[in-house]
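*Asks:* Could you work out the structure for the sequence below:
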Amino acid sequence: MTASFYDRVRAELADIDAQGLTKPERIIASRQGPVIRVAGRDVLNFCTNNYLGLAGDERVTEAGIEAQRRWGAGAASVRFICGTLEIHKELERAIADYLGFEDTILFAAAFDANGGIFEPLFGEEDAIVSDSLNHASIIDGVRLCKAKRYRFANSDMDELETRLKEARAAGARNIVIATDGAFSMDGYIAKLNEIRALADRYDALIMVDDCHATGFLGPQGRGSYAHHGVQVDFVTGTFGKALGGAMGGFICAKSEVVALLKQRARPYLFSNALSPAVCGSSLEAIRIAGGPEGDALRSRLFANAARYRAAMAAAGFNLLEGQHPIIPVMLGDAKLAQDVAARMLELGVYVIGFSFPVVPRGQARIRTQMSAAHTFEQIDQTVAAFTTAGKELRVI
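*Replies:* Prediction:
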């Protein structure tokens, strides 16, 4: 063994810790919900993507158990060999119908969906114009592709138009604008109505990562594009957030695009098929989200977000503007974010400090997230805890 390698690893870990950037793992001893068990006690949970509160829903849980009972633990193979089960086709059809697309391809993770969409569809003659705040998985997916890359400042339509002009002037065969539908660290919602207008003007395609939108933004929770009332070419998403909280990703698109991806997308071709339990739980979550109960859950979610945002602003905290249930509490310093999160846990609220490289240096924060499962009383308790911690640590 080369001692110098391990010395370097230990030194890098020590440097991460000295900067206050170490990201601790806290062990949860309960199912996901508005109250979870951490370190031997029940605490309020305000740090989860469980937007509709379905991750711990008994119906979603039982649907997963029943699917596993029928189909077993898994297919033990990739899809094109002997890994495609009837329930995979049922889930592909269900999410395509729910989101209003012709077809769907499933992936083991949403990261894989974004990692697999660009390389099979775009080559050296093409151009990808990407928002600067896009998720790491989009960035990595673009890197795997040989298309020419352009970048525009977050939701800056003037700069986007400039990049589109540059791509057209360079003779791009196809141009695709890639953006998060809702930006996960900030809670900003993409300006897809304006992006649609520019895409039409410059004959560009639109790809949207709707992981933090599917299930609760727009009519029936169909996502950010439905929120703006526009159509897009490709949507990537996940079953790991609002739609049951398990795992797995997907791409929705026209049927011929999905057919090509099933022949060429490497994360699809070389990863085991989704487990039946994930498929069963996700199907039940889609059923709930797409029906009248979903409307009630969405109304409760946004009422919770409005109440929390107003109370935290009144208490003096620096929040990023928006209406999304992601509500970042901006703190700036990485160590301060970790200290506030630790104190909040002592006060009975589970939140996490976010710092570099998850967010830019100097923009450390606690990303709080609302759920339809939260009560107003729980929100008020959390604001009170933040107020106590904020005063003690001189944040407010």
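*Asks:* can we go C-alpha only for contacts and neighbour counts from here?
*Replies:* Noted.
*Asks:* Just the helices from the stretch 101-250 of the chain, written as ranges.
*Replies:* Taking DSSP state H, counting those that start in this stretch as the criterion, the stretch 101-250 of the chain carries its helices at 110-121, 136-143, 157-169, 192-201, 224-228.
*Asks:* contact partners of the longest one?
*Replies:* Applying CA atoms under 8 Å, 6 or more residues apart in numbering, the set of residues contacting helix 157-169 from outside is 127, 129, 150, 151, 152, 153, 175, 194, 195, 198, 202.
*Asks:* Out of these, who's the most crowded?
*Replies:* In terms of neighbours by other CA atoms under 10 Å, those top out with residue 127 at 28 neighbours.
*Asks:* The structure of the following sequence is requested for comparison with the preceding one:
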Amino acid sequence: MSTANRFVIAANGAGAGQSVWLDVVQAIGPTFQATGSLRRDLEQLMADTRPGFFRVPGGNYLEGAVIANRFAWKNTIGPVEQRPGHQNDAWGYWSTDQFGLLNYLQMAEQAGAEPMLGVFAGYTLNGSVTPQGEMQQYVQEALDEIEYVTGGTNTTWGARRAAVTSVIAAGSSAADKLDASFVLRPGLAGAACYSLEARNFPGQYLRHQAFRVKLAANDGSALFAADATFCAADGNGGPGVSLRSYNFPTRFLRHYNSEVWIAANGGTAAYDSATNWAADTTWRIGTPWFRSDVSVAGGFHSLRATTPGFTDRYVRHQSSLGVLSQISASSPVLDREDATFDVVPGLADNTCYSFESRNFPGRYLRHNDYRVKLAASDGSAVFNADATFCAKAGVRFQSYNFPDMYLRHYNSDLWIASNGGARPSDNPANYVADTTWVVTAPLG
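*Replies:* Just a heads-up that it's a prediction; the model follows:
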């Protein structure tokens, strides 16, 4: 990241020299968590207040000065480039609605607050009141909103979370990568097959309903279990795997027009088209796009050891080396600041994490010859990878570029270490405890 960087949009050939209008522009910096697109600094300040509840959205913004400018929640969901926006005449500016209903709910959740849903009641700031006989459309609007927030994907508005296919790449947002990552479980209806549980919605699985594949919470029924179970077969289109529906064995998981269905090879429905059926029903299962198994809140934190006898000791930097030290709230300010790091999206992968020094901004914990050190970022791919750690169950921090190694304290020094290896720091004794951490409030 540098102020010397330049962003250029160029056009050649026909139309060169003419005006180019950009309809949707987003510049999103480090976010508080993987989902929500919430500015890390602002959401951290909100979380620090420990709010009990959060109104979604605020009253004046909800009402508008006239009905046409109220918060029409249905216009604030779905692809941001398709949201019309509205004039926020309560406060005098145009709202793009790129920050919509779902973002408000995530803002409340990530701050630890209970969202309190506000619905339009037919009253506006200019004093107009909708007659009772004309209120039905707004009552239905409120009911639909409640269904969107709380309903399963077997409901009309809850189904807006239905499965689709999207282009996901290394540069995609962490939220998109998270949506595209699933935990492969033994089949709910048969252990010889598989069920796909959402990484970011534990307990919710891909299941088919009316042949459309959706994400839904497991209700424990035999029907749900069968609908959410798929059996692996050789790829219909060549190398890869095809996933056969457990209870409709002539149908396979298929993408069609960017939607996901269970489809037969030929039929009356459009998604049963024989064209490209074999290729569309063939998949490759690989490393998940979202590399972390657990989420760690962004912002300033300290890392405390969990090894018995060392639970009063924290990760800190000292003389540019990572060490484990006994530190408390009464320790000198320098010691406490040395043991405080800004948890930011991973420099090499935004689904993992990097640890930036509080008192030396721009310097990160990175491994070098397996030893963990504090060093200034040189912007290289090697540095970024060395300074990136993926959070695994525990919480344990896996080295991004040495995935069999985890952040470990050994003899009060910090290393990346494997469980049994040639180096002393790979000693298997206490390995799991030494590589497990508690993410605490910042010491400094």
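*Asks:* Now the TM-score, please.
*Replies:* For this chain pair, the superposition-based TM-score is 0.26 by TM-score structural alignment, normalised by the length of structure 1; 178 aligned residues with a CA RMSD of 7.4 Å.
*Asks:* before we move on, back to that, distance to residue 179 of structure 1 for the helices of the stretch 101-250 of structure 1 - can I get that in JSON lines?
*Replies:* Below are those laid out as JSON lines (distance: least, CA to CA, whole Å):
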{"stretch": "helix 110-121", "distance to residue 179 of structure 1": "11"}
{"stretch": "helix 136-143", "distance to residue 179 of structure 1": "8"}
{"stretch": "helix 157-169", "distance to residue 179 of structure 1": "11"}
{"stretch": "helix 192-201", "distance to residue 179 of structure 1": "9"}
{"stretch": "helix 224-228", "distance to residue 179 of structure 1": "11"}
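*Asks:* For the helix ranked longest in structure 2, name the packing helices and strands.
*Replies:* Counting by DSSP state H, the longest helix found in structure 2 is helix 136-150. With contacts taken as 3 or more CA pairs under 8 Å, 6 or more residues apart in numbering; DSSP states H and E, helix 136-150 of structure 2 sits against no other helix or strand.
*Asks:* Can you give me the buried ones in that helix?
*Replies:* 141, 142, 144, 145, 147, 148 (16 or more other CA atoms under 10 Å).
*Asks:* Against residue 108 of structure 2, how distant is the fourth one?
*Replies:* Just to be clear, that refers to residue 145 of structure 2. 17 Å (CA to CA, to the nearest Å).
*Asks:* next one: the first one
*Replies:* If you measure residue 141 of structure 2 against residue 108 of structure 2 using CA to CA, the figure is 22 Å.
*Asks:* Ok, the second one next?
*Replies:* Residue 142 of structure 2 is 19 Å from residue 108 of structure 2, where distance means CA to CA.
*Asks:* Rebuild the buried residues of helix 136-150 of structure 2 as TSV, extending it with distance to residue 186 of structure 2.
*Replies:* Below are the buried residues of helix 136-150 of structure 2 laid out as TSV (distance: CA to CA, whole Å):
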residue	distance to residue 186 of structure 2
141	40
142	39
144	35
145	34
147	30
148	29
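*Asks:* which residues sit in contact with the nearest residue to residue 252 of structure 1 once chain neighbours are set aside?
*Replies:* Nearest non-adjacent residue to residue 252 of structure 1, counting by CA to CA, 6 or more residues apart in numbering: residue 104, 4.5 Å away. Listed by CA under 8 Å, 6+ apart, the contact set of residue 104 of structure 1 reads 92, 93, 95, 96, 250, 251, 252, 253, 255, 258.
*Asks:* Counting neighbours, what do you get for the fifth one?
*Replies:* The one in question is residue 250 of structure 1. Residue 250 of structure 1: 26 neighbours (other CA under 10 Å).
*Asks:* how close does it get to residue 286 of structure 1?
*Replies:* Applying CA to CA, the value for residue 250 of structure 1 to residue 286 of structure 1 is 13 Å.
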